[in-house]
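# Generate coordinates for the sequence data below:
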Amino acid sequence: LAKRGLNVVLISRTLEKLQAMAAEIEETTGSRVKIIQADFTRDDIYDYIKEKLTGLEIGILVNNVGMLPNLLPTYFLHAPDEVQSLIHCNITSVVKMTQLVLKHMESRRKGLILNISSGTALFPWPLYTMYSASKAFVRVFSKALQAEYKAKGIVIQVLTPFAISTPMTKYLNANVITKTADEFVKESLSYVLIGDETCGCLAHEIVASFLNLVPSWATCSSMFQKALLTRYAEYLKQNSSLG
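Below you'll find the predicted structure:
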């Protein structure tokens, strides 16, 4: 977005990373960057963020913050006990940040909100139960919100990508299916006006189309779970920093 001439506000938890990213963006694009340090695993940060955003005209909101406590498939009771943090980070953040900017977009009758969900939101995904469910919330929330505000000139799109190589996914090796963050962002911005929902890239649309042909009883079966726990877990270990 900065390369396309927009000034940017970055909101994240680690000040050092924010400062480094802001310096890189300003140096390479010439756009101005404002940083706001906030921990989205908490729910008491939004008055502070609202204060820091005062006076700014936010034309595009990207709700990209998220956490995946267990990259390896794990039964719910064996997963890290970060339930409340995950809800705040993956769900509350989307709702509260949307509240902060949508009212101003409505008054101007223009604006774009991009909410990053996940391919795991397209159907129940056992062994990633909390993550899948939280991203399903983002998907349904976004599509319903677009129905409410489309006539007011606001575009709200939810993205449901599959594998992307990021710190959250332990830098999975990129391939035809697993995209780098740069690859995904560049391609997904081409689909902003395509509709209220997109996987963000052609490869992931093909994966989603294939998975839609699989009946729900199969994806919730013990055989599918066994495959996740063995073959998929081994793939993750061999192709990420977990290995």
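# C-alpha from now on. contacts and neighbour counts both.
Fine.
# Can you get me a residue count around the residue nearest to residue 86 when sequence neighbours are not counted?
Among residues not flanking residue 86 along the chain, residue 67 sits closest, at 6.3 Å (C-alpha to C-alpha, 6 or more residues apart in numbering). When counting by other C-alpha atoms under 10 Å, one arrives at 19 neighbours for residue 67.
# same deal with residue 115?
Count around residue 115 with other C-alpha under 10 Å applied: 24.
# Residues in contact with the host helix or strand of it: which ones?
For residue 115, the element it lies in under DSSP states H and E is strand 111-116. Applying C-alpha atoms under 8 Å, 6 or more residues apart in numbering, the external contacts of strand 111-116 come out as 58-64, 94, 98, 105, 138-139, 142, 153-160.
# To compare with the earlier structure, here is another sequence to fold:
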Amino acid sequence: MESALPAAGFLYWVGAGTVAYLALRISYSLFTALQIWGLGQEPAVGPELGEWAVVTGGTDGIGKSYAEELAKRGMKVVLISRSQDKLNQVSSEIREKFKVETKTIAVDFTSEDIYDKIKTSLAGLQIGVLVNNVGMSYEYPEYFLEIPDLDSFIKKLININILSVCKMTRLVLPGMVERSKGAILNISSASGMFPVPLLTIYSATKAFVDFFSQCIHEEYRSKGIFVQSVLPFYVATKLAKIRKTSWHVPSAEAYVKSAMKTVGLKSRTNGYPIHSLMGSIFLLLPSWLYFKISMNYGKSTRAHYLKKAKKN
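Below you'll find the predicted structure:
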């Protein structure tokens, strides 16, 4: 009986320490959430960082909303996307609505030989903000070996989701370092926080974006550069194939307005209060339970898509 007392005491202190640790983490999370979303502090993002903002994938969804939000703050905007027609349309809308200068660069990010053109087009511009937003996902959840045209798909996702982030950062960062100020906002995904089976390549490429962002932030923050990894859950966009908004699926405009409040405060953010709560919950799940939920959801979505495709 006496020999059991030290063990019981040890377990008591382990339990107490665990509870205290969790309490501190929850308190810190609540304090940070209040600081960011409750107090409504406006981020120092505007022409003071540099006249121009560059947004890749800037004609739709989150990218377009970032372009509009930065223009609203008085920044001139460079839109980079594939369709010149869409670029012209969005560029015209931003100029008329926000009375700022715009510039467009039409390139296809699935290609690797586009960066000399981008470099030439950006030459001489004082770039204060870069939003690496362009991205590509799956048409529907699928097992790795069953992805249609797999070799081509692998190359496309790597070029768009990984290569573009590295190359655009390479082009813009030297000017920011020279002026000792600037912000790079890399749009990752919540699927980059956790492995997502049946979206394997997408999840892995977005994890790269998250890690890359954290590393570059640590390397250059002492030089006045803020690098942020933005990790949204579902947002009502074409990429997510969601049209209707809900309490946990905001519009692109609402999401970006919220995410902008975290710039300068959080180098890694889910960008939206409910998404941050969802991220915290998923982090607490044991891995076996998370993978069970993730696989079941992926298989259900896959079956629904294939059934619908068969009918058509």
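# What does the superposition give as a TM-score?
The TM-score (TM-score structural alignment, normalised by the length of the first structure) is 0.92; 235 aligned residues with a C-alpha RMSD of 1.8 Å.
# so the strand holding residue 115 of the first structure matches what in the second structure?
Using TM-score structural alignment, strand 111-116 of the first structure lines up with residues 182-187 of the second structure.
# Among the contacts of strand 111-116 of the first structure, which lie within strands?
If you go by DSSP state E, the contacts of strand 111-116 of the first structure have 60, 61, 62, 63, 154, 155, 156, 157, 158, 159 in strands.
# Compile the residues you listed into CSV and extend it with columns for neighbour count and distance to residue 181 of the first structure.
Below are those laid out as CSV (neighbours: other C-alpha atoms under 10 Å; distance: C-alpha to C-alpha, whole Å):
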residue, neighbour count, distance to residue 181 of the first structure
60, 19, 19
61, 19, 18
62, 15, 14
63, 19, 15
154, 22, 26
155, 21, 23
156, 26, 21
157, 25, 18
158, 26, 17
159, 24, 14
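# I'd like these as CSV, with distance to residue 120 of the first structure appended.
Formatted as CSV, these follow (distance: C-alpha to C-alpha, whole Å):
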residue, distance to residue 120 of the first structure
60, 25
61, 22
62, 19
63, 17
154, 26
155, 23
156, 20
157, 17
158, 13
159, 11
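# can you tell me how far the residue most central in space within the second structure sits from residue 256 of the second structure?
Central residue of the second structure (C-alpha atoms, centre = their mean): residue 187, 2.3 Å from the mean position. According to C-alpha to C-alpha, to the nearest Å, residue 187 of the second structure stands 11 Å off from residue 256 of the second structure.
# now do residue 76 of the second structure
Relative to residue 256 of the second structure, and taking C-alpha to C-alpha, residue 76 of the second structure is found at 18 Å.
# Can you point out the buried residues in stretch 81-93 of the second structure?
81, 82, 86, 87, 88, 90, 91 (16 or more other C-alpha atoms under 10 Å).
# Where in the first structure does it align, residue-wise?
Aligned using TM-score structural alignment, stretch 81-93 of the second structure spans residues 12-24 in the first structure.
# Residues touching that stretch, excluding its own?
10, 11, 33, 34, 35, 36, 37, 38, 39, 40, 65.
# if you set the cut-off to 6 Å instead, what comes out?
With C-alpha atoms under 6 Å, 6 or more residues apart in numbering as the test, stretch 12-24 of the first structure has contacts from 33, 37, 38, 39.
# Please tabulate those residues in TSV and include distance to residue 148 of the first structure and neighbour count as additional columns.
Shown next, in TSV, are the contacts of stretch 12-24 of the first structure (distance: C-alpha to C-alpha, whole Å; neighbours: other C-alpha atoms under 10 Å):
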residue	distance to residue 148 of the first structure	neighbour count
33	31	19
37	31	17
38	29	18
39	29	17
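# Look through the first structure and tell me its longest helix.
What stands out as the longest helix in the first structure, according to DSSP state H, is helix 129-149.
# so what does that one touch, helix or strand wise?
When contacts are defined as 3 or more C-alpha pairs under 6 Å, 6 or more residues apart in numbering; DSSP states H and E, helix 129-149 of the first structure sits against strand 154-159.
# against the second structure, where does the helix or strand just after the strand it packs on fall?
Next helix or strand after strand 154-159 of the first structure toward the C-terminus (DSSP H and E): strand 164-165. Using TM-score structural alignment, strand 164-165 of the first structure lines up with residues 235-236 of the second structure.
# Figure out how far that stretch is from the centre of its chain.
The chain centre lies 13 Å from the centre of stretch 235-236 of the second structure; the measure is C-alpha atoms, centre = their mean, to the nearest Å.
# show me where the first structure has strands.
Taking DSSP E as the criterion, the first structure carries its strands at 8-12, 33-37, 60-63, 111-116, 154-159, 164-165, 179-180, 197-198.
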